[in-house]
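# I'll drop the sequence and a predicted model, then ask my questions.
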Amino acid sequence: MNILALDTSTEACSVAILTDGAVAERFEYGNQHSERLLAMVDGLLAETGLALTQFDAIAFGRGPGSFTGLRIGAGVAQGLAFGVDIPVTPISSLAALAQGVDAPRVLAAFDARMNQVYSAAYARNPQGIVELVGAESVAVPSEVPLPGGNGWIGAGNGWDQYHAVLLEHLKEHVSNWHEQAYPHARDVGRLGAATVQAGKAISAELALPVYVRDDIAVKQVKP
């Protein structure tokens, strides 16, 4: 199975190609996703010698995350998939982050600005694929939900920004957290391949971002 994967949900931008167990990836930091993403795709296609028509699906990080980044990723995935008539697999960016953490249970959190974080808890199944426990949410760090039990590992730029508050709030439930952890396209691709195998890929016109929080801006109301 050949999967082209993209993630632009955070300040990191990555592209990966998965071909029957082999992975090629390009990963960059910075907020130049609109300028770099297609060039990264073209570079990996040239490196692997594959054409878009040879892919079974395009997987992309559908959010939550940066509003601009999510629109860029979804738009590029949709355009590429339309061009060669292949399906897409929207993948939670929080799930992709958790997939890349070497731990059985991960509490992924992204900085959502406005003193909030996007978060979700994931447990790894016997096949090594993370599965959502509960739901994705957006909340202030002191109110982040967590399923019962101990031994969770924190990861994501939400932890980088708010680790003191999160650790105080979650106490013994979280045993450690990883600094500077970002979602990678290779993990988007692995989750995308599992989605394709489960027969859950969708048509390109349904390639939409998932923001979790709809109120992009907080309006100030004068008394």
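Perfect, thanks for sending it.
# C-alpha from now on. contacts and neighbour counts both.
Fine.
# mind listing what's buried in the helix or strand where Ala81 lies?
In the assignment (DSSP states H and E), Ala81 maps to helix 67-84. Neighbour-count burial for helix 67-84, with 16 or more other CA atoms under 10 Å as criterion, is recorded at 67, 69-78, 80-81.
# any chance of the residues you listed in a markdown table, plus distance to Arg105?
As requested, the buried residues of helix 67-84 are arranged in a markdown table below (distance: CA to CA, whole Å):
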| residue | distance to Arg105 |
| --- | --- |
| Phe67 | 27 |
| Gly69 | 27 |
| Leu70 | 25 |
| Arg71 | 29 |
| Ile72 | 30 |
| Gly73 | 27 |
| Ala74 | 28 |
| Gly75 | 32 |
| Val76 | 31 |
| Ala77 | 29 |
| Gln78 | 32 |
| Leu80 | 34 |
| Ala81 | 33 |
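# which residues are contacting the lengthiest strand in the chain?
Criterion DSSP state E: the longest strand present in the chain is strand 130-139. If you take CA atoms under 8 Å, 6 or more residues apart in numbering as the criterion, strand 130-139 is touched by 95, 98-99, 112, 116-125, 144-145, 147, 212-213.
# at 7 Å instead, please
95, 98-99, 116-125, 212-213 (CA atoms under 7 Å, 6 or more residues apart in numbering).
# Please compute how far whichever strand or helix holds Ala98 lies from its chain's middle.
For Ala98, the element it lies in under DSSP H and E is helix 93-99. Taking CA atoms, centre = their mean, to the nearest Å, the mean C-alpha location of helix 93-99 is offset from the chain mean by 5 Å.
# okay, now the one to match up with it:
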Amino acid sequence: MKHNLLAIDASTEALSLALHFKGKTFTHFEVCPQQHSQKILPLVDALLSEANCTLKDLDGIAYGRGPGSFTGVRIGVAVAQGLAYSAGLKLHGVSTLQAMAQEALQTQGCDEVISAIDARMGEIYLGHFGKDEQGNAIAKQEEIVVKPDALHDSFNGVNGVGTGWQTYADDAQRLNVSVIDSISLPNALYMLAIGDIAFSNGDTVMAQDAQPHYVRDTVTWKKLPGRE
């Protein structure tokens, strides 16, 4: 990695942070529903202390932009903005669905991933990702929210990750999704590689321009390439 980055995600039941500084990576991941607002800033301080650095030593912050819990996404974005303001840093928002796909690519050797997060109300947040030339997750379709029983295309054994497929296991089987149960929630560790590319490309924003991405306004699943 070229950049010294902090990554934070509070968009689901999991709270995760990752810090890459001078070639070393420091991480924290825990499932702690409804405790994110109390824990996140002390954990940031602990991670910076462990790495023996300050926010001003960093090149920027990557944050989980969603989709996920509305409250959790807002907490993550607000904390990222506050930290960036205090240190004069720029930010890049990373899709939580992309982060799970990135983990599957890095740890499971996948080439294609369907990420799904349980969106409640009988729906899932869904994203379809492939692999670019550098081996990183790249979106093949627009992220959506959809009722899983409304999906009818077979995914032909494509790997699936996330709580959406675990909650709706019958639909995963019906759609021929090969679920990787070990990857259920987004982990900030896998936002670092995505953030590093974004900072290299200048794909960043100032703190006041950081935005969540709730996905709730998109309601249909487009046909996958070749299945129009």
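Yep, it's here. Fair warning: this is a prediction, and the values are worked out from it, not measured in the lab.
# So after superposing, what's the score?
Scored against TM-score structural alignment, normalised by the length of the first structure, the superposed chains reach a TM-score of 0.89; 210 aligned residues with a CA RMSD of 1.7 Å.
# Buried subset of the contacts of strand 130-139 of the first structure as a ChimeraX selection?
Listed next is the ChimeraX selection for buried residues among the contacts of strand 130-139 of the first structure, using 16+ other CA under 10 Å:
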select :95,98,99,116,117,118,119,120,121,122,123,124
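# quick one: stretch 131-142 of the first structure aligns where in the second structure?
Alignment of stretch 131-142 of the first structure against the second structure: residues 138-149, by TM-score structural alignment.
# Endpoint to endpoint, that stretch covers what distance?
End-to-end distance of stretch 138-149 of the second structure: 25 Å, with CA to CA, to the nearest Å as the criterion.
# And stretch 98-109 of the first structure, by the same measure?
Across stretch 98-109 of the first structure, the terminal residues are separated by 9 Å (CA to CA).
# how close does the residue most central in space within the second structure sit to Leu55 of the second structure?
Closest residue to the average C-alpha location of the second structure: Thr96 at 2.1 Å, with CA atoms, centre = their mean. Separation of Thr96 of the second structure from Leu55 of the second structure (CA to CA): 23 Å.
# same check, this time on Tyr85 of the second structure
Applying CA to CA to Tyr85 of the second structure and Leu55 of the second structure gives a distance of 10 Å.
# in the second structure, which spans are helices?
Applying DSSP state H to the second structure gives helices spanning 36-51, 70-87, 96-108, 163-167, 169-174, 192-200.
# Mind putting those into JSON lines with distance to Asn136 of the second structure?
Below are the helices of the second structure laid out as JSON lines (distance: least, CA to CA, whole Å):
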{"stretch": "helix 36-51", "distance to Asn136 of the second structure": "25"}
{"stretch": "helix 70-87", "distance to Asn136 of the second structure": "23"}
{"stretch": "helix 96-108", "distance to Asn136 of the second structure": "6"}
{"stretch": "helix 163-167", "distance to Asn136 of the second structure": "22"}
{"stretch": "helix 169-174", "distance to Asn136 of the second structure": "24"}
{"stretch": "helix 192-200", "distance to Asn136 of the second structure": "7"}
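# which one of those lies closest to His3 of the second structure?
helix 192-200 (6.0 Å; CA to CA).
# Would you mind getting the average deviation of the closest one from the first structure?
Once the two models are superposed, helix 192-200 of the second structure sits on average 0.9 Å from its counterpart in the first structure (mean CA distance after the TM-score superposition for the first structure).
# Which part of the first structure matches that helix?
Per TM-score structural alignment, the counterpart of helix 192-200 of the second structure in the first structure is residues 189-197.
# chain center to that stretch: distance?
Relative to its chain's centre, stretch 189-197 of the first structure lies at 13 Å (CA atoms, centre = their mean).
# Then stretch 24-35 of the second structure?
13 Å.
# And stretch 115-134 of the second structure, by the same measure?
Centre to centre, stretch against its chain (CA atoms, centre = their mean), the figure for stretch 115-134 of the second structure is 10 Å.
# same thing with stretch 113-131 of the first structure?
10 Å.
# that older thread, for the aligned partner of the residue nearest to the centre of the second structure in the first structure, list the residues it contacts.
Residue correspondence to the first structure (TM-score structural alignment): Thr96 of the second structure is matched to Ser93. Counting by CA under 7 Å, 6+ apart, Ser93 of the first structure touches 9, 61-64, 183.
# Tell me how far Val138 of the first structure lies from Gly158 of the first structure.
11 Å.
# More neighbours: those two, which one.
Gly158 (25 against 21; other CA atoms under 10 Å).
# who's in contact with that one?
Counting by CA under 7 Å, 6+ apart, Gly158 of the first structure has contacts 109-111, 117.
# can you check Met191 of the second structure too?
By CA under 7 Å, 6+ apart, the contact set of Met191 of the second structure is 7, 62, 94, 99.
# Among these, which one lies nearest to Ile180 of the second structure?
Distance to Ile180 of the second structure across the contacts of Met191 of the second structure (CA to CA) is lowest for Ala99, with 14.3 Å.
# List the contacts of the closest one.
186-187, 190-191.
# switch the cut-off to 10 Å
Contacts for Ala99 of the second structure (CA atoms under 10 Å, 6 or more residues apart in numbering) come out as 9, 64, 105, 115, 136-137, 185-194.
# which among those end up buried?
Burial by neighbour count, 16+ other CA under 10 Å: within those this picks out 9, 64, 105, 115, 136-137, 185-194.
# corresponding residue for Ala116 of the second structure in the first structure?
Mapped onto the first structure by TM-score structural alignment, Ala116 of the second structure lines up with Ala109.
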